[in-house]
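Novice: Here is a sequence together with a model predicted from it:
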Amino acid sequence: MNISDVERDALYKVIYARRDVRREFLDKPIADDVLARILSAGHHAPSVGFMQPWDFILVTEQATKQAIKQGFDLANAESAAQFSEDKRAAYQNIKLEGIVESPLGICVTCDRQRNGPVVIGRTIKPEMDLYSTVCAIQNMWLAARAENIGLGWVSIIHDQVLRDTLAIPDHIDIIGYLCLGYVSKFKSKPELEEFGWLPRENLERLIHKEKWSVKND
């Protein structure tokens, strides 16, 4: 199946327009068919040995979100203390989640025991199942953006909070907690770039030919 120029351009548009959304969520539910498309996009991600190790826990109850938000608040304070004093003030002014504001949360997990202990492609790099699940999240992120739905990945939270709140078994790895919802607007640049936390790296400096090379400023 060939991809037309129009379809190619649409894909690149979605990639460049993808944002990690933490604010501007609207109180508007995501229709079942739209959510099904986003989850199906995740389920069609590449996976090592075709093991498809992911599961998706959908969170809509406000009480559940509040419990997760409390876990974020504790982890966020712990994280802030790790930055230098000048960076800490800037860090504390950045909104880093939309757990309560977003209409839907999705906890994405990885079952590393799925399809047995020996899996094609994981025999030398056993962490490939974790990477496969991250690919599923990226597919969902792009699919959500194509649906004009914002998605934010909350990583500042201890796994045990999600494990206890969502009754996740001990043998299941937690990969990410995602906040999804329609938003009033998408930013023209990633929020941390716009905020001045860090600039985008120069791609040319990240490309090496044949062997690793040290790039001079």
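Specialist: Right, received. Where do you want to start?

Novice: Please count neighbours and contacts with C-alpha atoms only from this point.
Specialist: Will do.

Novice: Determine the three-state secondary structure at the residue most central in space within the chain.
Specialist: For the chain, the residue nearest the mean C-alpha position is Trp153 (3.8 Å; C-alpha atoms, centre = their mean). Three-state call for Trp153 (DSSP: H, G, I helix; E, B strand; the rest coil): strand.

Novice: Skip ahead from the longest strand seen in the chain and say which helix or strand is next.
Specialist: When the chain is parsed with DSSP state E, its longest strand is strand 172-181. Proceeding N to C from strand 172-181, the next assigned helix or strand is helix 191-195, under DSSP states H and E.

Novice: what ranges do the helices span in this protein?
Specialist: 5-17, 32-43, 62-80, 85-92, 128-146, 159-166, 191-195 (DSSP state H).

Novice: alright, now check it against this:
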Amino acid sequence: MTEHRYPSADIAAIERVIRERRDIRQFAPGALPEGLLGRLIDAAHLAPSVGYMQPWRFVRIASSATREALWGIVDAERRATAAALPTRAADFLKLKIDGIREAAEVLVVALMPGREAHIFGRRTLPEMDLASTACAIQNMWLLARAEGVGLGWVSFFDPDEVARLLAMPPGSRPVAILCLGPVAEFPPVPVLESQGWGKRLPLDEVLFEDRWKAGAGGTPTAY
């Protein structure tokens, strides 16, 4: 046992919040607890980033007009996605894919402009700016779940339309719309799993040793 190990109760709490985190679409009325939004953004800002570039930027959607315009962009992509699904368009349209209108808070997370100047850790993997931002969102997600608050990551949008709506500078790129707020419950399993869109893969299908496991990592089912 290392001297740097956390107490067992703390480790159990970390494992619990990882297991019970959910992508939330259904929100209950009410505001976030006082000061929680700032703490959530602070948790995101403590995330690791390649070359310490800290590429994440957050836009809080404060006005109802901007929130409604953002919802319109998401709804347009929802309908376009349904039209592009080969077999499950009707099933997809039954899903609630966002909580923009109901959530207590809405944030747009974007990549900063000027990222090409950061070479450290990105020369062959420029997408590490996005990976770093995903780490920031996960930090926020886990703290939100520990606080009993729902967070949903919405990815159904045209990034150029969102960038225009929010007057983002050239070179920046929105990558997530986050909906946050109180919830009536946290589903025991992910909603898409409970509705037959997928299932958690067993570890032997995602963990290999020395080289890619023969027969693993096949093409997923197309919808």
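Specialist: Received the coordinates, thanks. Note that the structure is predicted; figures quoted are calculated from it, not measured.

Novice: Need the TM-score from the superposition.
Specialist: Once superposed, the chains reach a TM-score of 0.93 (TM-score structural alignment, normalised by the length of structure 1), with 214 aligned residues with a C-alpha RMSD of 1.7 Å.

Novice: Give me the distance between the residue nearest to the centre of structure 1 and Val183 of structure 1.
Specialist: For Trp153 of structure 1, the distance to Val183 of structure 1 equals 15 Å [C-alpha to C-alpha, to the nearest Å].

Novice: now Thr123 of structure 1
Specialist: Counting by C-alpha to C-alpha - Thr123 of structure 1 and Val183 of structure 1 are separated by 42 Å.

Novice: swap in Lys215 of structure 1?
Specialist: 40 Å.

Novice: More neighbours: which of the two?
Specialist: Val183 (19 against 10; other C-alpha atoms under 10 Å).

Novice: Quick one: residues contacting the more buried one.
Specialist: For Val183 of structure 1, the contact set (C-alpha atoms under 8 Å, 6 or more residues apart in numbering) comprises 23-26, 149-150.

Novice: So which of these wins on neighbours?
Specialist: Gly150 (28 neighbours).

Novice: close enough to count as contact, that residue and Leu178?
Specialist: No - when contacts are counted by C-alpha atoms under 8 Å, Gly150 of structure 1 is not listed as touching Leu178 (10.0 Å).

Novice: if we can go back for a sec, so which of the helices of structure 1 gets nearest Pro103 of structure 1?
Specialist: Of all the helices of structure 1, it is helix 62-80 that lies closest to Pro103 of structure 1, at 9.0 Å by C-alpha to C-alpha.

Novice: In structure 2, point out the residues matching that closest one.
Specialist: Counting by TM-score structural alignment, helix 62-80 of structure 1 lines up with residues 64-82 of structure 2.

Novice: That stretch: average distance to aligned residues in structure 1?
Specialist: Once fitted to structure 1, stretch 64-82 of structure 2 is off its aligned match by 0.9 Å on average (mean C-alpha distance after the TM-score superposition for structure 1).

Novice: centre of the chain versus that stretch, how much separation?
Specialist: 17 Å (C-alpha atoms, centre = their mean, to the nearest Å).

Novice: Alright, that wraps it up for me.
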